[in-house]
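# the sequence isn't on hand, but the structure is:
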């Protein structure tokens, strides 16, 4: 798969070589959320240039979650190795060092009811529905619950054999739902990326259509041509900002479909002509109409249906005097027959990872932005096979349930 070496555990591309230590696939549902039993997992990472001359303890304390004492304890118990051997806490990293970091991996929970499904499969490509709440690729606290890993399992079950290689063409943000298309051979992936990078063709090959519920009354169709600059930011949250000096050219077409008086939101069709990170979200916010429940870009509406699932689940556990942490399900509650708690793990005894329990943005499973359809037209008179598709999903419930007024004046 493009973008990384195959992961030995999930059969999909990963940014670093990963080594499974124990089988991970024990799944349970709790109050409309889907949990995976934690499992030991080893990352193998080559030392980065910026780490040279720094102690391993300093590097991990600065760049990863955990205190100095936590990482020192990991070294003491053989969970953090250099070149396959135990080292002292004051060991200074050298060129060509390889770090093995074994973690008790806690997957972030996802919706138990809104799950990925195959929309259409052809010899050269497969179109899949991605629900809000899971990332396209393996990242952060999502491995088994990433779309690529989930799709690999779906195809293996369907074909009763090892899933075919899948090549990522593009991705959707974790909080965005909708159609994602994967190539099943290198030829299509190469041609798609060549076409996506531009060329002299006057008619666009790609047309992606999104639905969004934006804050306020969006009165008329318009084209937003505001250049965007990506800022990686802190705590893992990237954001795109308007930048008329050094930003990249970005174009989005907006067309209002109706207005919901009760929530003061507009249902809007959005067509990104370019494909910048968070482009629709950033352009909508620039226009003064952010996605209504997108807190990262200024949306202020109450949580959507997915986040409500989380809130309801927590509220259902809360009693007088209980804290949010005590409301989270423990491993003993979810997996009473398994010995999965780890005394060295800072996530235990709870099932969800610390960041999911403490960070509302990380816990939000979805926003009102949905990739409705994607049309790709490959009409070159080339000796290769013709690759074209039109994949479409149903309207999401938050779009179907709007009490829309079509008079936008």
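Right, received. Where do you want to start? Note that the structure is a prediction, hence the values are computed from the model and not measured. Residues are numbered from 1 along each chain as shown.

# going by C-alpha atoms from here, please, whenever you check contacts or count neighbours.
Noted.

# I'd guessed residue 150 sits against residue 116; true?
Yes - using C-alpha atoms under 8 Å, residue 150 is in contact with residue 116, at 7.3 Å.

# isn't residue 61 up against residue 68?
Yes - counting by C-alpha under 8 Å, residue 61 does reach residue 68; the two are 5.6 Å apart.

# neighbours around residue 244, how many?
Using other C-alpha atoms under 10 Å, residue 244 is surrounded by 12 other residues.

# which parts of the stretch 101-250 of the chain are helices?
147-159, 186-196 (DSSP state H, counting those that start in this stretch).

# include distance to residue 397 and mean neighbour count when you put these into CSV, please.
What follows is these, written out as CSV (distance: least, C-alpha to C-alpha, whole Å; neighbours: other C-alpha atoms under 10 Å):
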stretch, distance to residue 397, mean neighbour count
helix 147-159, 21, 18
helix 186-196, 31, 16
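
# got the ones you listed as CSV, with distance to residue 7 columns?
Listed next are these as CSV, based on distance: least, C-alpha to C-alpha, whole Å:
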stretch, distance to residue 7
helix 147-159, 10
helix 186-196, 19
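
# right, and the ones you listed - which one's nearest residue 267?
Minimum separation from residue 267 across the helices of the stretch 101-250 of the chain (C-alpha to C-alpha) falls at helix 147-159, 26.7 Å.

# which other helices and strands contact the closest one?
strand 117-121 (3 or more C-alpha pairs under 8 Å, 6 or more residues apart in numbering; DSSP states H and E).

# contacts for the strand it packs on?
Identification of contacts with strand 117-121 by C-alpha atoms under 8 Å, 6 or more residues apart in numbering yields 126-130, 151, 154, 391-393.

# quick one: the residue lying closest to residue 220 once chain neighbours are set aside from residue 366, how far?
Leaving aside its sequence neighbours, residue 220 sits nearest to residue 256 (C-alpha to C-alpha, 6 or more residues apart in numbering; 6.2 Å). In this view, residue 256 and residue 366 are 21 Å apart by C-alpha to C-alpha, to the nearest Å.

# what of residue 169?
Residue 169 is 22 Å from residue 366, by C-alpha to C-alpha.

# ok, second structure coming up, stack it against the first:
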């Protein structure tokens, strides 16, 4: 495990024994797998120092030497800060994990600046950090739960790659209509747009590859509801909602995909988020408590997901 230390606008990393003999170029390209554009920027702008001096990117590093990365400079904000309470599940100098409430978009568009990203930028500004955060993944407006942001560009680029390579596991809990004949399975069905509806998706042979794993958690015989946990290998729009509906088990409240309107939104919650922290190498596991739909999710212990 690494123990990086923030020093003003710089991050100090004491080179561990397992990095001895590697070069800074190898750390960026092979350990962090940072994009070429990001690596080039750090090289050209002298954003990496070794023991206080400009580093030779191709010189083997010695264990115990001090690598400095310029990560925390102030930035001109691209998103308007908006004061709202946010429920923070985990935070350090590099990442911010928030328990997103329902009925809130993740990121702004031309019409909507009342979003989770606007609230997160305000939160950082209130802490004295003028920073453009990076959204790593998204949740539908009516879906609640854990969502990951990066607090600087290098963390953002590394986490983007980790998400693409399935290094970030997101586990959801859904309440669906009916009972499953199989307690667990894999739904491997491509998803495309529904040409008859502007926002709806559907299983389509010409769509994009989409893979959802599911496992039964609990059944409510009286209400004819099953609780399933789902995790994704791909991140298509409405993926879990489309796949469960395709199986004949639409999510409760998800009227777009056949669910009954017994509650005011789809009963889908991002319950657990886990990944290996790219700068500390710690295993980060976050559970997101339910903030609404107590009448639906009351039987579920989110910390057991």
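Sure thing, it's come through. Small disclaimer: the values here were computed from a predicted structure and weren't measured.

# can you map out the helices along the stretch 301-409 of the first structure?
305-317, 324-327, 331-334, 354-358, 360-363, 397-400.

# using JSON lines, lay out those helices together with distance to residue 193 of the first structure and mean neighbour count.
As requested, the helices of the stretch 301-409 of the first structure are exported to JSON lines (distance: least, C-alpha to C-alpha, whole Å; neighbours: other C-alpha under 10 Å):
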{"stretch": "helix 305-317", "distance to residue 193 of the first structure": "33", "mean neighbour count": "16"}
{"stretch": "helix 324-327", "distance to residue 193 of the first structure": "45", "mean neighbour count": "14"}
{"stretch": "helix 331-334", "distance to residue 193 of the first structure": "43", "mean neighbour count": "16"}
{"stretch": "helix 354-358", "distance to residue 193 of the first structure": "34", "mean neighbour count": "16"}
{"stretch": "helix 360-363", "distance to residue 193 of the first structure": "30", "mean neighbour count": "16"}
{"stretch": "helix 397-400", "distance to residue 193 of the first structure": "31", "mean neighbour count": "14"}
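
# of the ones you listed, which is nearest residue 264 of the first structure?
Of those, the one closest to residue 264 of the first structure (C-alpha to C-alpha) turns out to be helix 397-400, at 13.7 Å.

# give the other helices and strands that the closest one contacts.
Partner elements for helix 397-400 of the first structure (3+ C-alpha pairs under 8 Å, 6+ apart): strand 206-215.

# got the angle between the strand it packs on and helix 186-196?
Here strand 206-215 of the first structure runs at an angle of 60 degrees relative to helix 186-196 (axes from the mean of the first three to the mean of the last three C-alpha atoms, to 10 degrees).

# counterpart of residue 122 of the second structure in the first structure?
Aligned by TM-score structural alignment, residue 122 of the second structure pairs with residue 153 of the first structure.

# Provide a list of residues in contact with its match.
Contacts of residue 153 of the first structure by C-alpha under 8 Å, 6+ apart are residue 163.

# which one in the first structure is aligned with residue 223 of the second structure?
With TM-score structural alignment as the criterion, residue 223 of the second structure matches residue 263.

# oh sorry, the question was meant for residue 174 of the second structure
In the first structure, residue 174 of the second structure lands on residue 212 (TM-score structural alignment).

# got it, and residue 88 of the second structure?
Aligned by TM-score structural alignment, residue 88 of the second structure pairs with residue 118 of the first structure.

# so that match versus residue 269 of the first structure, what's the distance?
According to C-alpha to C-alpha, residue 118 of the first structure and residue 269 of the first structure sit 24 Å apart.

# neighbour count winner among the two?
residue 269 (21 against 16).

# ok, average deviation of whatever helix or strand that one lives in from the second structure?
Following DSSP states H and E, one finds residue 269 of the first structure within strand 265-272. Once fitted to the second structure, strand 265-272 of the first structure is off its aligned match by 0.9 Å on average (mean C-alpha distance after the TM-score superposition for the first structure).

# buried stuff in that strand?
265-272 (16 or more other C-alpha atoms under 10 Å).

# about what we covered before: mind listing what the closest residue to the match of residue 174 of the second structure other than its chain neighbours touches?
Closest residue to residue 212 of the first structure apart from its sequence neighbours, by C-alpha to C-alpha, 6+ apart: residue 369 at 4.5 Å. Shown in contact with residue 369 of the first structure (C-alpha under 8 Å, 6+ apart): 176-177, 210-213, 291.

# for those, please prepare TSV with the additional fields distance to residue 284 of the first structure and neighbour count.
Listed next are those as TSV, based on distance: C-alpha to C-alpha, whole Å; neighbours: other C-alpha atoms under 10 Å:
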residue	distance to residue 284 of the first structure	neighbour count
176	15	22
177	17	28
210	12	22
211	12	25
212	10	29
213	10	30
291	7	31
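
# all strands of the stretch 151-300 of the first structure, in order?
167-168, 177-183, 206-215, 222-224, 228-231, 239-242, 252-260, 265-272 (DSSP state E, counting those that start in this stretch).

# among the ones you listed, which is the most enclosed?
strand 177-183 (a mean of 25; mean count of other C-alpha atoms under 10 Å).

# what about that strand, how far off from the second structure?
Using mean C-alpha distance after the TM-score superposition for the first structure, the mean distance for strand 177-183 of the first structure is 0.4 Å.

# and for that strand, what span of the second structure is it aligned with?
Mapping strand 177-183 of the first structure onto the second structure (TM-score structural alignment) gives residues 144-150.

# alright, calling it a day.
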